[in-house]
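Asker: Predicted model, plus sequence, below.
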Amino acid sequence: MPLQVAPTFRDALAAARRPLVGMWVCSGSPLVAEICAGSGLDWLLIDAEHSPNGPESLLAQLQAVHGYPVTPMVRPPVGDPVVIKQYLDLGAQNLLIPMVDTAERAAAMVRAVAYPPHGVRGVGSALARASRWNRVPDYLRTARTTLSLYLQIESAEAVENVEAIVSTPGVDGVFVGPADLAASMGVLGEQDHPEVVAAVEHCLRAAKAAGVKAGLNAFAPALARRYLTAGADFVLVGADVQLLARGSERLAAEFIEEVR
């Protein structure tokens, strides 16, 4: 029976009349991912760079959120073509690649998500969820249209090269990571440092000038609102583990204090 795959994050951004708001899913739990998928947020970033996620748990989370009105994106731990091939075959349609500092690196990531002759993605679609085990008609020829690729700008070097990165053909967008960017700029932990904020806004302007979508991570509401006003197309404003940590701390502070 012929099947179709879901629209990409690129499609969601193109159809949106406002910035898309999402959250990190870092717990590694399909149950938590499913709870977040029904929250009303626009998108989820399922993380495997700083989270206890491997292929099996990523697959389970993609299955858990499927069918909910939310778009999942997956971040691999590294921009390695072998890892990327595996994630794509699992059915991850939207990838966020960390630590992309140059246009050359950006071009390598573009090749990693495309089959030959345009790229280096290994051909295993008959074995893979990506093609629904060859139930998606003509998957090999249309696969690139079912995928979207976003690159992280999270170093001073990347900011210097952002115009070249966003101009790389095949890049659907960039995502600024202020935490690593602040560390790279010598102000570790100061995501609201004026120089960091200026660098983020420079990246937003560069993307807009190139006709490329740009987003960022901003847990602080004031910063998130500032960047949305500055033109961010998508933003992450929280994380499952962060919400659980802060929420459980509030419970402890409120009720343990009452019974002392």
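Answerer: Good, I have the coordinates.

Asker: from here on, contacts and neighbour counts on C-alpha atoms
Answerer: Fine.

Asker: so where do the strands sit in the stretch 1-150 of the chain?
Answerer: Assigned by DSSP state E, counting those that start in this stretch, the stretch 1-150 of the chain shows strands spanning 20-25, 43-47, 71-75, 94-97, 148-153.

Asker: between these, which one is nearest to residue 159?
Answerer: The closest of the strands of the stretch 1-150 of the chain to residue 159 is strand 148-153. By Cα to Cα, the value is 6.6 Å.

Asker: putting a second one here so we can go through both:
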Amino acid sequence: MSKHQPDTNAFRTLLDQPAPPLGTWLMAGTPSNAEALGHAGFDWLLIDMEHGPIDFRDTWQMLQAVDCTPATPIVRVSTSDDPALVKRALDLGARTLMFPYVQNAEQARRIVASAKYPPLGQRGFAGVHRASRYGTFSDYGKLANDLTTCIVQLETPEAIDRLEEIAAVEGVDALFIGPGDLSAALGCMGNLQDERVQTLMRSAAQRARAVGMPVGTLGPTPEMVKSFVEMGYDYVAVGSDLVFMMQQAKAVLARMKGCADNAPLKVAY
């Protein structure tokens, strides 16, 4: 069934495919980047409202752009503790949201409540917006709770310690381990190859699989992302629109200037 069907959640469908769905980050805030990478072959694209310049008007236009491609959009809101931001992202047509820096089950319960209509939560209702196809999808209000996917992001050792209790919260649909912030919390900022980071990444994948909860992550290189897949991650991302642009720009400039500048970009997630 097409992702454009009003009564489906395309990201959940992606999780049912044999190979881990591959995505990337959208950080530049431009619909053209979103549309181009949607046609490049990625399974999913994350619109990142947490870092960078992306506001709600940008998100609205980027969702429109991605919906013109085969890719599936995810929106990461800027904070996990503001129901108004969640409501606006959902009203703009996002069906899968990622919530950063979730530390415990109580925070996860508040997140789910902000994303669900009563009686399951406290999301405010409006009849005419992009999510309801401007009022033409008459069953949106009845189906929205089932159509909305909540991904919670675990980014510290303490959050990973509580993985099972967070995963057990009704309405949490998937986990996402943020290796960049995890490295910072462990005192090795940006070094994703540090043994402590790798150990926790492997443990999180194994424990999520043991409780039947999909878990994702991302990395700066294809090689690292492949290693995460081997650990058992169910969906993965590599790089971002800005990373791809900067890497290619640096490579072209190095060739033109006759020098070798292959220093890896510092990438934070």
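Answerer: Received the coordinates, thanks. Values in this document were obtained by computation on a predicted structure and should not be read as measured data.

Asker: want to throw the strands of the stretch 1-150 of the first structure into a markdown table with mean neighbour count?
Answerer: Putting those into a markdown table (neighbours: other Cα atoms under 10 Å) gives the following:
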| stretch | mean neighbour count |
| --- | --- |
| strand 20-25 | 23 |
| strand 43-47 | 23 |
| strand 71-75 | 24 |
| strand 94-97 | 24 |
| strand 148-153 | 26 |
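
Asker: Distance to residue 206 of the first structure added to these, as JSON lines?
Answerer: JSON lines is the format used below for the strands of the stretch 1-150 of the first structure (distance: least, Cα to Cα, whole Å):
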{"stretch": "strand 20-25", "distance to residue 206 of the first structure": "19"}
{"stretch": "strand 43-47", "distance to residue 206 of the first structure": "23"}
{"stretch": "strand 71-75", "distance to residue 206 of the first structure": "23"}
{"stretch": "strand 94-97", "distance to residue 206 of the first structure": "19"}
{"stretch": "strand 148-153", "distance to residue 206 of the first structure": "12"}
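
Asker: Please name whichever of the ones you listed is nearest to residue 116 of the first structure.
Answerer: Residue 116 of the first structure lies closest, by Cα to Cα, to one member of the strands of the stretch 1-150 of the first structure: strand 148-153, at 17.0 Å.

Asker: And the closest one against the second structure, how far off on average?
Answerer: With mean Cα distance after the TM-score superposition for the first structure, strand 148-153 of the first structure departs from the second structure by a mean of 0.6 Å once superposed.

Asker: do you know how far residue 99 of the first structure is from residue 206 of the first structure?
Answerer: 18 Å (Cα to Cα, to the nearest Å).

Asker: typo on my end, it should be residue 87 of the first structure
Answerer: Separation of residue 87 of the first structure from residue 206 of the first structure (Cα to Cα): 29 Å.

Asker: same check, this time on residue 196 of the first structure
Answerer: Distance from residue 196 of the first structure to residue 206 of the first structure, counting by Cα to Cα: 15 Å.

Asker: Over to residue 224 of the first structure?
Answerer: According to Cα to Cα, residue 224 of the first structure and residue 206 of the first structure sit 19 Å apart.

Asker: Ok, residue 172 of the first structure next?
Answerer: As judged by Cα to Cα, residue 172 of the first structure and residue 206 of the first structure stand 14 Å apart.

Asker: now do residue 57 of the first structure
Answerer: Residue 57 of the first structure is 36 Å from residue 206 of the first structure, where distance means Cα to Cα.

Asker: quick one, which of these two is more surrounded?
Answerer: Higher neighbour count among residue 57 of the first structure and residue 206: residue 206, with 21 against 16, using other Cα atoms under 10 Å.

Asker: Secondary structure element for the more buried one, which one?
Answerer: helix 194-210 (DSSP states H and E).

Asker: average gap between the next helix or strand after that helix and the second structure?
Answerer: Remark: after helix 194-210 of the first structure, the chain's next helix or strand is strand 213-217, criterion DSSP H and E. Taking mean Cα distance after the TM-score superposition for the first structure, the mean distance separating strand 213-217 of the first structure from the aligned residues in the second structure is 0.6 Å.

Asker: How far off centre is strand 213-217 of the first structure?
Answerer: 9 Å (Cα atoms, centre = their mean, to the nearest Å).

Asker: Show me how far the next helix or strand after it is from its chain's centre.
Answerer: Sequence order places helix 221-229 as the next helix or strand after strand 213-217 of the first structure, per DSSP H and E. What separates the centre of helix 221-229 of the first structure from the centre of its chain is 18 Å, taken as Cα atoms, centre = their mean.

Asker: buried sites along helix 221-229 of the first structure?
Answerer: Going by neighbour count (16 or more other Cα atoms under 10 Å), the buried part of helix 221-229 of the first structure is 223-224, 227-228.

Asker: That one against the second structure, how far on average?
Answerer: Compared with the second structure after the fit, helix 221-229 of the first structure shows a mean deviation of 1.6 Å (mean Cα distance after the TM-score superposition for the first structure).

Asker: Can you tell me which helices and strands that helix packs against?
Answerer: With contacts taken as 3 or more Cα pairs under 8 Å, 6 or more residues apart in numbering; DSSP states H and E, helix 221-229 of the first structure sits against strand 234-239.

Asker: between the strand it packs on and strand 43-47, how many degrees?
Answerer: Calculated by axes from the mean of the first three to the mean of the last three Cα atoms, to 10 degrees, strand 234-239 of the first structure forms an angle of 60 degrees with strand 43-47.

Asker: Check the mean deviation of strand 234-239 of the first structure from the second structure.
Answerer: Looks like 0.8 Å for strand 234-239 of the first structure (mean Cα distance after the TM-score superposition for the first structure).

Asker: Point out the other elements, helices or strands, that that strand touches.
Answerer: strand 20-25, strand 213-217, helix 221-229.

Asker: Quick one: neighbours of the closest residue to residue 91 of the second structure other than its chain neighbours, just the number.
Answerer: Counting by Cα to Cα, 6 or more residues apart in numbering, the nearest residue to residue 91 of the second structure once its immediate chain neighbours are dropped is residue 131, at 5.2 Å. A count of neighbours around residue 131 of the second structure, defined by other Cα under 10 Å, yields 22.

Asker: how close does residue 131 of the second structure get to residue 75 of the second structure?
Answerer: Residue 131 of the second structure is 14 Å from residue 75 of the second structure, by Cα to Cα.

Asker: Kindly report the same for residue 177 of the second structure.
Answerer: Separation of residue 177 of the second structure from residue 75 of the second structure (Cα to Cα) stands at 16 Å.

Asker: repeat for residue 31 of the second structure
Answerer: The value you get for residue 31 of the second structure to residue 75 of the second structure, if Cα to Cα is used, is 14 Å.
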